[in-house]
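A.B. asks: sequence? don't have it. structure:
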């Protein structure tokens, strides 16, 4: 899903996305399928709110070698991954204990994190059974990076200069 710019009439802030999830979960007029659709879309929008590649805060160290490639090249060799797979987030909301609006925001902020990987790293996660799964004993509240740790994928944090879309700092 392409990021929606702030001038797009459908753009929502992270706070608005969290409020939408809270309101959808508390609606008795929406079907389970409608609730799933809203939460599922939120999982994409949340992690790409600053951009799918440029703007994403976390990159694997191997992917960092491609920070300055064009968006077309990035789309061929990189993958925007959800550190906690989206299906875990969706199921937690649909089948877990209810949360108040502040808890929804905090939960999303803590668990819904994007990370840019090389396609080969994404393929490796799939090979070892972690493309859409967390380690078997993992629970919310545990280290969200555990599947990357087990796959030996090292991650760095990128601090972007907002106005230029360029790297300000790479830690």
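C.D. replies: Received the coordinates, thanks. Quantities reported herein were computed from a predicted structural model and do not represent experimental measurements.

A.B. asks: drop to CA atoms for contacts and neighbour counts, all remaining ones
C.D. replies: Will do.

A.B. asks: Would you verify that residue 30 is located in a helix?
C.D. replies: No. With DSSP: H, G, I helix; E, B strand; the rest coil as the criterion, residue 30 is coil rather than part of a helix.

A.B. asks: Next one: the residue lying closest to residue 40 once chain neighbours are set aside from residue 12, what distance?
C.D. replies: Closest residue to residue 40 in three dimensions, ignoring its sequence neighbours and counting by CA to CA, 6 or more residues apart in numbering: residue 90, at 6.3 Å. Residue 90 sits 19 Å away from residue 12, going by CA to CA, to the nearest Å.

A.B. asks: ok, and here's another one to check against it:
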């Protein structure tokens, strides 16, 4: 397992498609705010899971990586957290006037 970022073209394609789909949902008239918020939450949460959730990815802190790599007694689980709270990211996406996938990617 390597904490460093690996070139992952498949992962980047998944992220791009995720943002394109989110952009469509956010720009479609008649979609309720609840559905839009659920879609934003889904996209934010899954963005960091593209390269792995349970066995490390580029976003894990060094402390989390070391804990996972060197502690074989895993009676507890590490918690998936975001450096910037999802509430802030969601707010920036909602407030952006252009909800294009490239704009959403820059926010996330």
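C.D. replies: All right, it came through fine. Remember, predicted model here, so these are calculated numbers, not experimental data.

A.B. asks: one step back: which residues does the aligned partner of the residue nearest to residue 40 of the first structure in the second structure contact?
C.D. replies: In the second structure, residue 90 of the first structure lines up with residue 90, judged by TM-score structural alignment. Taking CA atoms under 8 Å, 6 or more residues apart in numbering as the criterion, residue 90 of the second structure is in contact with 37, 40-41.

A.B. asks: Going along the chain, name the strands of the first structure.
C.D. replies: In the first structure, the strands defined using DSSP state E lie at 58-60, 78-82, 114-118, 155-161, 166-170.

A.B. asks: Go through those and name the closest to residue 25 of the first structure.
C.D. replies: Ranking those by proximity to residue 25 of the first structure (CA to CA) places strand 78-82 first, at 21.8 Å.

A.B. asks: what's the mean deviation for the closest one versus the second structure?
C.D. replies: With mean CA distance after the TM-score superposition for the first structure, strand 78-82 of the first structure departs from the second structure by a mean of 1.3 Å once superposed.

A.B. asks: angle of that strand against strand 114-118?
C.D. replies: Strand 78-82 of the first structure runs at 150 degrees relative to strand 114-118, counting by axes from the mean of the first three to the mean of the last three CA atoms, to 10 degrees.

A.B. asks: Determine the set of other helices and strands touching strand 78-82 of the first structure.
C.D. replies: Using 3 or more CA pairs under 8 Å, 6 or more residues apart in numbering; DSSP states H and E, the elements in contact with strand 78-82 of the first structure are strand 114-118, helix 119-127.

A.B. asks: which bit of the second structure covers the last one?
C.D. replies: Counterpart in the second structure of helix 119-127 of the first structure, with TM-score structural alignment as the criterion, is absent.

A.B. asks: List the buried residues in that helix.
C.D. replies: 119, 121-122, 125 (16 or more other CA atoms under 10 Å).

A.B. asks: Distance from the chain centre to that helix, please.
C.D. replies: In this view, helix 119-127 of the first structure has its centroid 17 Å away from the chain centroid, taken as CA atoms, centre = their mean, to the nearest Å.
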